[in-house]
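Student: Predicted structure and sequence below. I'll ask about it afterward.
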Amino acid sequence: MYIAQAYKGLTESWRYVVGILAVFFCWQILGGVPLIAALVLKADSISVLASGDLGAMAKVLGTNPFLFYMLLMFAIGLLSLFVFVKFVHKQSITQLTTSRKRIDWGRIAWAFGLWTVISTLFIIIDIQLSPEDYVFNFKLEPFLVLAVIAIVMIPIQTSMEEYYMRGYLMQGLGVMAKNRWLPLLVTSLLFGLAHLFNPEVEKLGYGILVYYIGTGFFLGILTLMDEGLELSLGFHAANNLTAALLVTADWTAFQTDSLYLDVSEPVFGWDVLIPVFAIYPILLFIFSRKYKWNNWKERLTGKVPSKELFLAEHTDETTLPENP
């Protein structure tokens, strides 16, 4: 059981409360110091910084440097999370990642490849159907720099979100609540609300949160049904990487030198909801057939066993960390 892997470390509630706050501080505050410093060093950038306008910041620094500094925040956050889990919870990164004995890199690669192909096809089809909405934006040198930054840093960014939400928070809430449905619900809502200040929300309205929260539920279901983060890690990385490299717009969170620029007027419509109510269910069906998932109700809403019962059945307690 994925959530119960937390029992192989130290699981007192105070450790999770401190960890959630400490990692968030490292991620959002300490992680933002390099970006702030870079902006402060630019002339007339204080007002831009105070405005919080991501587009203006990207113009001040340049799109590729701005993207790097933004993604660096997630790298600092992920490092702080791993350090906290290892030294405070005495839990291995493998146990934070999966219920399997080893991280299944094949699962990560399969989910990454599947969604890369599908999302790329969707983008190509949309460009063919609505060519007036896109401008070919390819510039060799900026694109090559973008590709290096994106390929290296975006999987780190998406991994931070997955390990923090579907990993640390889901395990912590699960062992405290002793069930699966509460961590699924809470982490999915938090994932959606975490995007509340994205520029997409300002342009499209609060209805776009249905997409973000729905995506949170999809990734949470992947995690609980597959008893690990591997599929959600692969899917999330593919989703953000294809978006960064293929299409950008001046009203999105990612401001990049991508292949195409979307110049259409953003409107919240049915196309925003298609992934949540059509594509994600189809993907869950595909994953369920490939990995032979069963007992959906128990895996998504069932109880998490007590620490004593789980350790008695799964672990030699003499190998566990001592609680100081």
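Tutor: Right, received. Where do you want to start? All figures in this text were calculated on a predicted structure; none of them were measured in a lab.
Student: Could you use CA atoms for every contact and neighbour count after this?
Tutor: Will do.
Student: can you map out the helices along the stretch 1-150 of the chain?
Tutor: Assigned by DSSP state H, counting those that start in this stretch, the helices in the stretch 1-150 of the chain fall at 13-28, 33-40, 46-51, 54-61, 63-87, 93-97, 105-129, 140-161.
Student: Over to the stretch 151-300 of the chain?
Tutor: In chain order, the stretch 151-300 of the chain shows helices spanning 170-177, 181-193, 199-204, 209-226, 230-246, 270-274, 280-291, 296-301, with DSSP H, counting those that start in this stretch as the criterion.
Student: Of those, which is nearest residue 160?
Tutor: Proximity to residue 160, assessed across the helices of the stretch 151-300 of the chain by C-alpha to C-alpha, is greatest for helix 230-246 (9.4 Å).
Student: isn't residue 61 right next to residue 39, touching?
Tutor: Yes. Using C-alpha atoms under 8 Å as the test, residue 61 is close enough to residue 39 to be in contact (7.0 Å).
Student: Compare those two and say which one has the larger neighbour count.
Tutor: Shown here are residue 61 and residue 39; by other C-alpha atoms under 10 Å, residue 39 has more neighbours (21 against 18).
Student: Which residue, neighbours along the chain excluded, lies closest to that one?
Tutor: With C-alpha to C-alpha, 6 or more residues apart in numbering as the measure, residue 45 is the residue that lies nearest to residue 39, at 5.7 Å, once sequence neighbours are left out.
Student: my read: the one you found touches residue 59, true?
Tutor: No. Counting by C-alpha under 8 Å, no contact exists between residue 45 and residue 59, whose distance comes to 10.4 Å.
Student: Can you tell me how far residue 68 is from residue 163?
Tutor: When C-alpha to C-alpha, to the nearest Å is applied, the distance between residue 68 and residue 163 equals 20 Å.
Student: So which of these two has more stuff around it?
Tutor: Set side by side, residue 68 and residue 163 give different neighbour counts by other C-alpha under 10 Å, the larger being at residue 163 (21 against 17).
Student: doesn't residue 97 make contact with that one?
Tutor: Yes. Here residue 163 reaches residue 97: they are 7.4 Å apart, a contact under C-alpha under 8 Å.
Student: next, the one to line up against it:
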Amino acid sequence: MKHLSRAFDGQNQWWKFLVVMVVAVIVGQIIGAIPLIVVMGVSIAMNGGQVATPENPMDLAAYGINPSLGLALMVIPFIVTLVLAIVLIKSFHQRTSKDVVNGGAPFRWNRFWLGTGVWGAIMLILFFVQLIISPEELEFRFDPASFIPLVFVAVLLIPIQSGTEEFIFRGYLAQGVAGWTKRVWAAILIPSILFALMHAANPEVKEHGLWVMMPSYFVFGVAFAVTAVLDDGIELAIGIHAINNTLGALLVTSKESAIQVPSLFFQQETDPVKESLVLVVSSVVLLVILKQILNWDFSVIWKKIEPPTIADEA
């Protein structure tokens, strides 16, 4: 378990994590949002300052901003956060980005593509089932002029957003919790709770309520964390998270979606409870499939994390 045991290096002091999280995540998001604020200000000025406040604050089209450009601008804070995190983790913890990803080995692209393929297939199956069973819920809105640019922006940039979140939560924070508690289950549970809370400001939460939406974010966070623990690295989780957000943006949007883009379909009404149940079942299916492919041992979750031995480091 090189990924989590990498935290046993004498550099796991709580104040270092506090500094990295505040500067990389909070300051990084603020600095990274400057281009979006500037573009928004210019767009409002060009419209004579007459802009109606949208019901969903993530609906940048209401401010006269092209949705694909808006999506690209929304990813910039994550790029800044990732760069700051890599630099600060190296300075404060003497760990490289490889150490955070999987304990120091080269990035395992085969794992990334495995996660992308398996979860992408599950998502597409669920989407077509919904399309067949309840076609009235989805309104087809294909516009080539807006959709084609969206494909390029989504495929190129959304994985950066997803990868940044995985790097922070399933990589950096999971290692910190592992170093403090020496328990695998804690390294799964605590970052998953923080991951869910990070999404508390999303438009979906405002629309449906905190206690309705938090289980979905928490369940998905646990699924990501379990894959990272059992696979000894976060590449699988990055792939799953990236394809989830990318396909989600391309296929279906709704009035309360956090990503407001010209998707293929618009969902008139959403049932968060039903979607949460579907997410739980599909996450279990995902883990079962990956267990069969990679021969995982789920008992690892309840084991104590041991410091690496000389043989392990060799």
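Tutor: Happy to help now that I have it. Everything numeric here is computed off the predicted structure, so don't read it as measured data.
Student: What span of structure 2 is stretch 163-176 of structure 1 aligned with?
Tutor: Across structure 2, the stretch matching stretch 163-176 of structure 1 (TM-score structural alignment) is residues 167-180.
Student: Could you give me the buried positions within the matching stretch?
Tutor: Along stretch 167-180 of structure 2, these residues count as buried under the neighbour rule (16 or more other C-alpha atoms under 10 Å): 167-180.
Student: Please apply the same query to stretch 143-162 of structure 1.
Tutor: Counting neighbours by 16+ other C-alpha under 10 Å, the buried set in stretch 143-162 of structure 1 is 143, 146-147, 149-150, 153-162.
Student: Repeat that for stretch 119-139 of structure 1.
Tutor: Of the residues in stretch 119-139 of structure 1, those buried by neighbour count under the rule 16+ other C-alpha under 10 Å are 120, 123, 127, 134, 137.
Student: before we move on, what about stretch 9-16 of structure 1?
Tutor: 9-11, 16.
Student: so what's residue 274 of structure 2 up against?
Tutor: Shown in contact with residue 274 of structure 2 (C-alpha atoms under 8 Å, 6 or more residues apart in numbering): no residues.
Student: For the aligned residue in structure 1 for it, give its distance to residue 279 of structure 1.
Tutor: In structure 1, the residue equivalent to residue 274 of structure 2 is residue 270, according to TM-score structural alignment. Shown here: residue 270 of structure 1 relative to residue 279 of structure 1, a distance of 13 Å by C-alpha to C-alpha.
Student: now do residue 247 of structure 1
Tutor: Taking C-alpha to C-alpha, one finds residue 247 of structure 1 at 20 Å from residue 279 of structure 1.
Student: Can you pick out the residue with more neighbours from these two?
Tutor: More crowded of residue 247 of structure 1 and residue 279, by other C-alpha under 10 Å: residue 247, with 22 against 13.
Student: Which residue comes closest to the more buried one once chain neighbours are left out?
Tutor: Closest residue in space to residue 247 of structure 1, ignoring its immediate chain neighbours: residue 260 at 4.7 Å, by C-alpha to C-alpha, 6+ apart.
Student: burial measure for the equivalent of the one you found over in structure 2, as a count.
Tutor: The criterion is TM-score structural alignment: under it, residue 260 of structure 1 has residue 265 as its aligned partner in structure 2. Applying other C-alpha under 10 Å, we find 18 other residues in the vicinity of residue 265 of structure 2.
Student: Then residue 49 of structure 2?
Tutor: 12.
Student: ditto for residue 114 of structure 2
Tutor: Residue 114 of structure 2, neighbours per other C-alpha under 10 Å, totals 18.
Student: Skipping its backbone neighbours, what lies nearest it in space?
Tutor: Closest to residue 114 of structure 2 by C-alpha to C-alpha, 6+ apart is residue 236, at 6.8 Å.
Student: Pretty sure the one you found sits against residue 111.
Tutor: Yes. Under the contact definition of C-alpha under 8 Å, residue 236 of structure 2 touches residue 111, with a separation of 5.1 Å.
Student: what do we get in structure 1 for residue 21 of structure 2?
Tutor: Using TM-score structural alignment, residue 21 of structure 2 sits opposite residue 20 in structure 1.
Student: Spatially nearest residue to its match (excluding sequence neighbours)?
Tutor: Using C-alpha to C-alpha, 6+ apart and skipping the chain neighbours, the partner closest in space to residue 20 of structure 1 is residue 169 (7.7 Å).
Student: before we move on, back to that, any chance of the buried residues of stretch 167-180 of structure 2 in CSV with distance to residue 203 of structure 2 as columns?
Tutor: Supplementary listing: the buried residues of stretch 167-180 of structure 2 in CSV, determined by distance: C-alpha to C-alpha, whole Å:
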residue, distance to residue 203 of structure 2
167, 24
168, 22
169, 21
170, 24
171, 26
172, 27
173, 25
174, 27
175, 30
176, 30
177, 29
178, 32
179, 34
180, 34
